[in-house]
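Chemist: Quick one: sequence plus predicted model below, questions after.
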Amino acid sequence: MSIDFSKAAGVHDDALRLRAERTKVLASNVANVSTPGYQARDIDFAASLRAAVGGDAGDGFGGDLALDTGAQDLRYRVPYHPSQDGNTVELGVEQAAFAQNALDFQTSLTFVNMKLKGLAKAINGQ
């Protein structure tokens, strides 16, 4: 009898991969805060996770998280206060999204860690 760790982690395996990719997108936004004409992008996490878990091929994932940025369904962020140079990055908004994404990443990581510790206890007969 073998253990399938991808099934043991549940949705958190896909969530961790998607959160890591979202971190890259948000970091790119922050890095381009002063670039004229740069359009801030973000991943619709809920829709992308549903597509990854449900196997909906309409979002470019097809049930398997294709972590190639070009294959993802990135959306443009609408600014609260548009700038004159066409840059839509708002540093406060990006920092808040980055911090929330980091917390959510840590939460998923904690769930996976707890699940693996539970499996280790079961294997050891505790």
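Modeler: Structure received. Numbering: from 1, shown residues only.
Chemist: okay, CA-based contacts and neighbour counts for the rest of this
Modeler: Will do.
Chemist: Run through who's touching stretch 87-97.
Modeler: 26, 29-30, 32-40, 77-79, 81-82 (C-alpha atoms under 8 Å, 6 or more residues apart in numbering).
Chemist: here comes the other one, which I'd like you to weigh against the first:
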Amino acid sequence: MAIGLDKLLGDLPTHLTLYGQRSRVLATNLANADTPGYKARDIDFRSLLSRAAGEQLTLKTTRSGHIRAASGASRPELMYRNPTQPSLDGNTVDAQLDKARFTENAVRYQATLRFLEGKFKGLRLAIKGE
């Protein structure tokens, strides 16, 4: 009985990709914390994840005239954040908030890596017959 790697890993690779994209956006916010007029951005992780899950359920086209589903999980929609305390220079970065979000995102990324590591470890043990 063959099990596909996609079934074994589930959504974990997609999660890693999305966490990586969010890390880049949050790091950009932190790097521009002192840039006048910079608008802080973030990624709506939940909507991206649900959109990515929907893309995994691809529809089969049986004729050339059928419309294909659009794919867009690889390009996140960036949202601009409303500041709780706007600065006088127009910068909307809240460094403390972005540091906390970046740290939380990094912890989630590491946890996902650990889950993947466990999946591969189990697969390796199954292959070895242990």
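Modeler: Perfect, I can see it now. Quick caveat: nothing in here was measured; it's all calculated off a predicted structure.
Chemist: Can you give me the TM-score here?
Modeler: Overlay of the two chains. TM-score (TM-score structural alignment, normalised by the length of the first structure): 0.85; 117 aligned residues with a C-alpha RMSD of 1.9 Å.
Chemist: circling back to that earlier point, counting only helices, which of the contacts of stretch 87-97 of the first structure make the cut?
Modeler: When DSSP state H defines the helices, the subset of the contacts of stretch 87-97 of the first structure inside them is Leu26, Asn29, Val30.
Chemist: from what I can see the second one touches Ile43, true?
Modeler: No. Taking contacts as C-alpha atoms under 8 Å, Asn29 of the first structure lies outside contact range of Ile43: 11.9 Å.
Chemist: Ignoring the adjacent residues along the chain, who's closest to the aligned partner of Tyr76 of the first structure in the second structure?
Modeler: When the second structure is aligned by TM-score structural alignment, the residue opposite Tyr76 of the first structure is Tyr80. Leaving aside its sequence neighbours, Tyr80 of the second structure sits nearest to Arg41 (C-alpha to C-alpha, 6 or more residues apart in numbering; 4.5 Å).
Chemist: Number of residues surrounding that neighbour?
Modeler: Using other C-alpha atoms under 10 Å, Arg41 of the second structure has 20 neighbouring residues.
Chemist: Asn124 of the first structure too?
Modeler: Look at Asn124 of the first structure: counted by other C-alpha under 10 Å, it has 8 neighbours.
Chemist: Kindly state which residue of the second structure is aligned to it.
Modeler: In the second structure, Asn124 of the first structure lines up with Lys128, judged by TM-score structural alignment.
Chemist: show me the contacts for the residue nearest to the spatial centre of the first structure.
Modeler: With distances taken as C-alpha atoms, centre = their mean, Arg19 lies nearest the centre of the first structure, 2.3 Å away. By C-alpha under 8 Å, 6+ apart, the residues touching Arg19 of the first structure are Phe45, Asn101, Ala102, Asp104, Phe105.
Chemist: Roughly how far does the last one sit from Met114 of the first structure?
Modeler: The spacing between Phe105 of the first structure and Met114 of the first structure, counted by C-alpha to C-alpha, to the nearest Å, is 14 Å.
Chemist: any idea which element Gln100 of the first structure lies in?
Modeler: In the assignment (DSSP states H and E), Gln100 of the first structure maps to helix 91-124.
Chemist: That helix against the second structure, how far on average?
Modeler: Comparing helix 91-124 of the first structure with its match in the second structure after superposition yields a mean distance of 0.5 Å (mean C-alpha distance after the TM-score superposition for the first structure).
Chemist: in that helix, what's buried?
Modeler: Buried residues in helix 91-124 of the first structure, counting neighbours by 16 or more other C-alpha atoms under 10 Å, are found at Glu94, Ala97, Phe98, Asn101, Phe105, Ser108, Leu109, Val112, Lys115.
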